[in-house]
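Chemist: Would you be able to build a 3D model of this:
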Amino acid sequence: MIRGVRGATTVQENDEKQIIKATAAMLEEMVSKNNIEPEDVVQVLISATPDLTKTFPAKALRLFRDDWTYVPVMCMQELAIESGLSKCIRVMLTARTDLSQKNIHHVYHGQAMKLRPDLKEEHQ
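Modeler: Predicted structure coming up:
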């Protein structure tokens, strides 16, 4: 079965090291909590709000493990919504898994936890 795994995180500053560190931590948790192997990944879509310009958040994926070299990744800019969360990085990782949809562990760090308060129990 193909499933989507969502993740989002925020950073305090538009800083390359913060962006990479926060993105890597989110991706690491997404992968480990859902038992995802690189060969099972269909694609990874990463968006960042317009206020994050110092680096591509996808750079974290390539740095975080050597075995992710051939995983298709695309970065894009998130919509600039007036009431939207600032300094936010969002991920949609699509992968083959035996997990049911309700058992997928979506990951929200920092201020991004506000995006899915209905999943709050998963983060405690």
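
Chemist: From now on I want contacts and neighbour counts done on CA atoms only, so please keep to that.
Modeler: Will do.

Chemist: can you list the residues that contact the longest helix belonging to the chain?
Modeler: Looking across the chain with DSSP state H, the single longest helix is helix 16-33. Contacts of helix 16-33 with the rest of the structure, by C-alpha atoms under 8 Å, 6 or more residues apart in numbering, involve 5-12, 37, 54-55, 57-61, 64, 89, 105-109.

Chemist: What about those, which are in helices?
Modeler: Lys59, Ala60, Leu61, Phe64.

Chemist: Are any of those buried, and if so which?
Modeler: Among the ones in helices among the contacts of helix 16-33, those buried by neighbour count (16 or more other C-alpha atoms under 10 Å) are Lys59, Ala60, Leu61, Phe64.

Chemist: which one among those residues gets closest to Val71?
Modeler: Leu61 (9.2 Å; C-alpha to C-alpha).

Chemist: Burial check on the closest residue to the closest one other than its chain neighbours, number of neighbours?
Modeler: Excluding the flanking residues, the one nearest Leu61 by C-alpha to C-alpha, 6 or more residues apart in numbering is Ala24, at 6.4 Å. Ala24: 21 surrounding residues under other C-alpha atoms under 10 Å.

Chemist: Ok, the one 5 residues further on next?
Modeler: Other residues within reach of Glu29, judged by other C-alpha under 10 Å, total 16.

Chemist: before we go on, could you also do this sequence so I can check it against the first one:
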Amino acid sequence: MSPPYIAPLRAVRGAITLDTDSPKAMAEAVGELVGSLMRQNHIDAADIVSAFFTVTADITQANPATAIRLVRPDWQHVPMLCSQEPQIQGGLELCVRVLLQWY
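Modeler: Below is the predicted model of the structure:
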């Protein structure tokens, strides 16, 4: 008897910048970011294990986890965590990054 097949855990990261600090801009940006990562890597939402988002300190009007649940109903089951990035002189402004894990 052969052992059961266990799918490998995979991860991909991506980033996008917002046009402005607003809930609408956040929803549009994370929808585009996540949609692009899912298409390019052939990810089905049901296979997602978790998503970890970071935002730069100048983003104060919306968080990406809330925004993605509004634009992607298939993400309702996905555990997500958001964090603020360290403030780095000369770093990108209005930037959202994500680390997405899936089987």
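
Chemist: Now the TM-score, please.
Modeler: The TM-score (TM-score structural alignment, normalised by the length of structure 2) is 0.86; 96 aligned residues with a C-alpha RMSD of 1.2 Å.

Chemist: before we move on, the earlier item: quick check: the residue nearest to Leu61 of structure 1 vs Phe64 of structure 1, distance?
Modeler: Separation of Ala24 of structure 1 from Phe64 of structure 1 (C-alpha to C-alpha, to the nearest Å): 6 Å.

Chemist: give the contact list for the aligned partner of Pro64 of structure 2 in structure 1.
Modeler: Using TM-score structural alignment, the partner of Pro64 of structure 2 in structure 1 is Pro57. With contact taken as C-alpha under 8 Å, 6+ apart, Pro57 of structure 1 is in contact with Ile19, Ile20, Thr23, Ile46, Ser47, Ala48, Cys75, Ile89.

Chemist: Let's see that with 6 Å instead.
Modeler: By C-alpha atoms under 6 Å, 6 or more residues apart in numbering, the residues touching Pro57 of structure 1 are Ile20.

Chemist: what's the answer for Ser50 of structure 2, then?
Modeler: Residues near Ser50 of structure 2 by C-alpha under 6 Å, 6+ apart: Val78, Pro79, Met80, Gln101.

Chemist: Give the aligned equivalent of the first one in structure 1.
Modeler: Think Val78 of structure 2. Aligned counterpart of Val78 of structure 2 in structure 1: Val71 (TM-score structural alignment).

Chemist: Also Asp21 of structure 2?
Modeler: Aligned counterpart of Asp21 of structure 2 in structure 1: Asn14 (TM-score structural alignment).

Chemist: Which of the helices or strands spans its match?
Modeler: Under the assignment given by DSSP states H and E, Asn14 of structure 1 is not contained in any helix or strand.

Chemist: Is it in contact with Thr49, as I believe?
Modeler: No - judged on C-alpha atoms under 6 Å, Asn14 of structure 1 makes no contact with Thr49 at a distance of 10.4 Å.

Chemist: who has more neighbours, those two?
Modeler: Between Asn14 of structure 1 and Thr49, counted using other C-alpha under 10 Å, Thr49 has the larger neighbour count: 20 against 14.

Chemist: Spatially nearest residue to the more buried one, not counting backbone neighbours?
Modeler: In space, and not counting its chain neighbours, Thr49 of structure 1 is closest to Glu78: 4.8 Å by C-alpha to C-alpha, 6+ apart.
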